[in-house]
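Trainee: sequence and computational prediction follow.
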Amino acid sequence: MRIGSDAEYEVGTSCSLGKGGFGVVVKGRHRATGRTVAIKSLRPPADDPVELQQEARLLLDASHGNPYVVGFHGLVQDRATGALRLAMEYAGPSLRAFLWERSQRLSSGSKVPEATVRAFMWQLLTGASTMHERGIVHRDIKPSNVLVGEDGTVRLCDLGLAMYLATEPMPYCSAGTPCYKAPEALMGKPDYDARVDTWSLGCVMAQMLTGTKLFDCDVNEVDQLWTIFGVLGMPDDATWPGFASLPLADVTMRWPLYEQKKHSMLGELFLDGTLSHGGFEVLEGLLACNPDRRLTAAAALELPWFARLDAYAAAELVALALPREKTIPPPTTPKKKKMLKKVPAEIWNALRTATRSKTHGIYKRLSNL
């Protein structure tokens, strides 16, 4: 892959488009064409050029002929430091910013009408389906990794945690943001597949419809799983064959029986009629705990809810929902301390034994606040 010089671009220092645990993205301009671009740089200690080159290859493969993944422009090298930067298509603000803006402007908060959600989901599922056909799994789909263009085109971005299924050695690591992460990844299943992305898309769909994260926890794997099963019901080997043999199953199933739900409560969120039967069929299919029963992106698009919807209509519906005036982007605020559930010492000890990955954040001391 050709590596150009950063002299090809004028990089802004004050216009940050986003930042995460591994890198920062700023707005820039391609000097020859005047085209606005997004430039990603990795931050120490994650500034491994091999990692950025891998992300560049994934982005190139995922976006080629796929209008619903942000476009790849090239890799460039900083003349002063030698560090690599990734130049990408500038595709507008994030879905997170879109939802925040709605919450400030409308009395209904950040809830999005079903017709608009349908248009968003058609584009996201189409983009994901194409990516999955090429053997690429994103692994970190969430509102901040979805971009919304002025023309209503919706694009997936940030493939920093993506992987090629065919070449990634097993066991796969549990990558992603906890409250959008699929149960099998949280449970430590070593051979998950592209349906971890469709779970994340289900979480995004629910957040647009309800105005809040459906499984808001972000504490540790066990609490995150309990939050999910508190809405969708506790699985067992009858509903999810092999569930009891997963690495964290023993710990997860020690949740007090009187708190366990055997049946899904998802439908109770939409008793007010805000979601049609067809829309609920899609949401329920995307949020199946058993990955073998979960919809793939391609299968979801075949459901009646998406009938008579095409690229033009989907973009037009999203564009109609965009604000007519520019607003201040959402502020960066410190995360509030989460209220943790009381986990008995024996369960905590079992959890420490069940997994050794410190990256999951499960070695934090639990306290009963």
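Mentor: Arrived safely.

Trainee: from here on, just use CA atoms for contacts and neighbour counts.
Mentor: Noted.

Trainee: which ones are touching Ala91?
Mentor: Listed by CA atoms under 8 Å, 6 or more residues apart in numbering, the contact set of Ala91 reads 70, 147-149, 155.

Trainee: so what does the one helix or strand Asn349 maps to touch, helix or strand wise?
Mentor: With elements taken from DSSP states H and E, the one containing Asn349 is helix 345-354. With contacts taken as 3 or more CA pairs under 8 Å, 6 or more residues apart in numbering; DSSP states H and E, helix 345-354 sits against helix 249-252.

Trainee: how many neighbours does the residue nearest to Arg43 when sequence neighbours are not counted have?
Mentor: By the measure of CA to CA, 6 or more residues apart in numbering, the closest residue to Arg43 outside its immediate chain neighbours is Gly23, 5.0 Å from it. Gly23: 15 surrounding residues under other CA atoms under 10 Å.

Trainee: where is the longest helix in this protein?
Mentor: helix 114-133 (DSSP state H).

Trainee: for this structure, what spans make up the helices?
Mentor: 49-63, 95-105, 114-133, 183-186, 195-210, 221-232, 249-252, 277-286, 297-301, 311-321, 345-354.

Trainee: how about a markdown table for these, with distance to Gly18 and mean neighbour count added?
Mentor: A markdown table is the format used below for these (distance: least, CA to CA, whole Å; neighbours: other CA atoms under 10 Å):
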| stretch | distance to Gly18 | mean neighbour count |
| --- | --- | --- |
| helix 49-63 | 17 | 19 |
| helix 95-105 | 11 | 18 |
| helix 114-133 | 20 | 22 |
| helix 183-186 | 26 | 22 |
| helix 195-210 | 19 | 25 |
| helix 221-232 | 25 | 21 |
| helix 249-252 | 35 | 18 |
| helix 277-286 | 28 | 19 |
| helix 297-301 | 27 | 20 |
| helix 311-321 | 22 | 17 |
| helix 345-354 | 34 | 14 |
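
Trainee: closest one to Ser16 among these?
Mentor: Between Ser16 and the helices of the chain, the shortest separation by CA to CA is 13.4 Å, and it involves helix 95-105.

Trainee: what is that closest one packed up against?
Mentor: Packing partners of helix 95-105 (3+ CA pairs under 8 Å, 6+ apart): strand 146-148.

Trainee: still on that earlier bit, nearest to Lys27, of the helices of the chain?
Mentor: Short answer: helix 95-105, nearest of these by CA to CA, at 16.1 Å.

Trainee: second structure for comparison follows:
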Amino acid sequence: MKKQLKKQLDLQFISSIGGGCFGKVFKIVHSNSKQVYALKVFRKNEKINKQEIETMQSFQNHPNIVRFIKDISTQEIQGYLMEFCPFGSLSSLVQKNSKFLEKRKLRLQVMKDIVNGVLAIHERGLVIQDLKMDNILISSDFTAKLCDLGLAQIPDEQENVTFNNDIFYLGLIFAELGFLEFAELCSQKDCQKRPSILEVAEKLKNLDDGL
């Protein structure tokens, strides 16, 4: 695979930076421009792979969704290039950088970024289904960006695919970042009492940033 990508796209592998049940992610560099990218290479599941590529591509200009660069899929490989986020995942940041949790203003901005990304996806009529800190990346300017949208789909109550489910998992992220009032609001057991993502965004706008 490495030789093929080197030959076809002039890309050089630097390191493996992540992976999951659907594929692996590599840090790579373009040989001529020296531009660094992230490359996601899928395991063989054509339906999910195609869906993720199409979904990521449709949001490529949104500031809080990882920017899609190029579909590099061939008969042998399925995957795509995306922007490289040097601070890694939000879960990794929380685990490795205790000072981050001490900075309320920074935590609040990250939370606003996440909500802004979720809002864009919900407004497109899609449920994320895989909203978690592992799937939120932190860019070079410390902007939080959603990634891994391969499971996103239109709501289906019979399959329990609802916007309320995303709100519940958003509440878990609020809890991890220390915003317990929002965590309780979003993670209510009665899903009908959970706010919409638009209501969450409005409440966040009115939250004092601690300055």
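Mentor: Good, I have the coordinates. Since we're looking at a predicted model, the values are computed, not measured.

Trainee: picking that back up, I'd like the contacts of Ala91 of structure 1 laid out as TSV, including neighbour count and distance to Gly127 of structure 1.
Mentor: What follows is the contacts of Ala91 of structure 1, written out as TSV (neighbours: other CA atoms under 10 Å; distance: CA to CA, whole Å):
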residue	neighbour count	distance to Gly127 of structure 1
Val70	26	10
Leu147	25	12
Val148	23	13
Gly149	18	15
Arg155	26	7
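
Trainee: need the contact partners of the longest strand seen in structure 1.
Mentor: Looking across structure 1 with DSSP state E, the single longest strand is strand 9-19. Contacts of strand 9-19 of structure 1 with the rest of the structure, by CA under 8 Å, 6+ apart, involve 24-31, 38-39, 93.

Trainee: are any of those residues buried, and which?
Mentor: Among the contacts of strand 9-19 of structure 1, those buried by neighbour count (16 or more other CA atoms under 10 Å) are 25-30, 38-39, 93.

Trainee: greatest separation within the residues you listed: which pair is it?
Mentor: Comparing all pairs in those by CA to CA, the longest separation belongs to His30 and Pro93, at 19.1 Å.

Trainee: map Asn145 of structure 1 onto structure 2.
Mentor: By TM-score structural alignment, Asn145 of structure 1 lines up with Asn135 in structure 2.

Trainee: pretty sure that match sits against Ala144.
Mentor: No. When contacts are counted by CA atoms under 8 Å, Asn135 of structure 2 is not listed as touching Ala144 (10.1 Å).

Trainee: which neighbours do the two share?
Mentor: Common contacts of Asn135 of structure 2 and Ala144, defined by CA under 8 Å, 6+ apart, comprise Leu90.

Trainee: ok, the two, which is more surrounded?
Mentor: Neighbour count, other CA under 10 Å: between Asn135 of structure 2 and Ala144, Ala144 has more, with 29 against 16.

Trainee: residues in structure 2 aligned with the longest helix of structure 1?
Mentor: Counting by TM-score structural alignment, helix 114-133 of structure 1 pairs with residues 104-123 of structure 2.

Trainee: superpose on structure 1 and give me the mean offset of that stretch.
Mentor: Its matched residues in structure 1 lie on average 1.2 Å from stretch 104-123 of structure 2 after superposition (mean CA distance after the TM-score superposition for structure 1).

Trainee: list the buried residues for stretch 62-71 of structure 2?
Mentor: For stretch 62-71 of structure 2, the neighbour count (16+ other CA under 10 Å) marks 62, 64-69, 71 as buried.

Trainee: corresponding residues in structure 1 for it?
Mentor: Aligned by TM-score structural alignment, stretch 62-71 of structure 2 falls on residues 66-75 of structure 1.

Trainee: hmm, who's touching the matching stretch?
Mentor: 2-4, 53, 56, 59-60, 62-64, 84-91, 123-124, 126-128, 130, 153-157.

Trainee: change it to 6 Å
Mentor: With CA atoms under 6 Å, 6 or more residues apart in numbering as the test, stretch 66-75 of structure 1 has contacts from 3, 60, 63, 85-89, 127, 154-157.

Trainee: and if you look at stretch 178-189 of structure 2?
Mentor: Residues from elsewhere that reach stretch 178-189 of structure 2, judged by CA under 6 Å, 6+ apart: 167-168, 171, 174-175, 194.

Trainee: same question for stretch 140-147 of structure 2.
Mentor: With contacts defined as CA under 6 Å, 6+ apart, stretch 140-147 of structure 2 is touched by 64-66, 86, 110, 113, 135-138.

Trainee: make JSON lines from those and add distance to Ala183 of structure 2 to it.
Mentor: Shown next, in JSON lines, are these (distance: CA to CA, whole Å):
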{"residue": "Asn64", "distance to Ala183 of structure 2": "21"}
{"residue": "Ile65", "distance to Ala183 of structure 2": "22"}
{"residue": "Val66", "distance to Ala183 of structure 2": "24"}
{"residue": "Pro86", "distance to Ala183 of structure 2": "28"}
{"residue": "Val110", "distance to Ala183 of structure 2": "15"}
{"residue": "Asp113", "distance to Ala183 of structure 2": "16"}
{"residue": "Asn135", "distance to Ala183 of structure 2": "18"}
{"residue": "Ile136", "distance to Ala183 of structure 2": "17"}
{"residue": "Leu137", "distance to Ala183 of structure 2": "20"}
{"residue": "Ile138", "distance to Ala183 of structure 2": "21"}
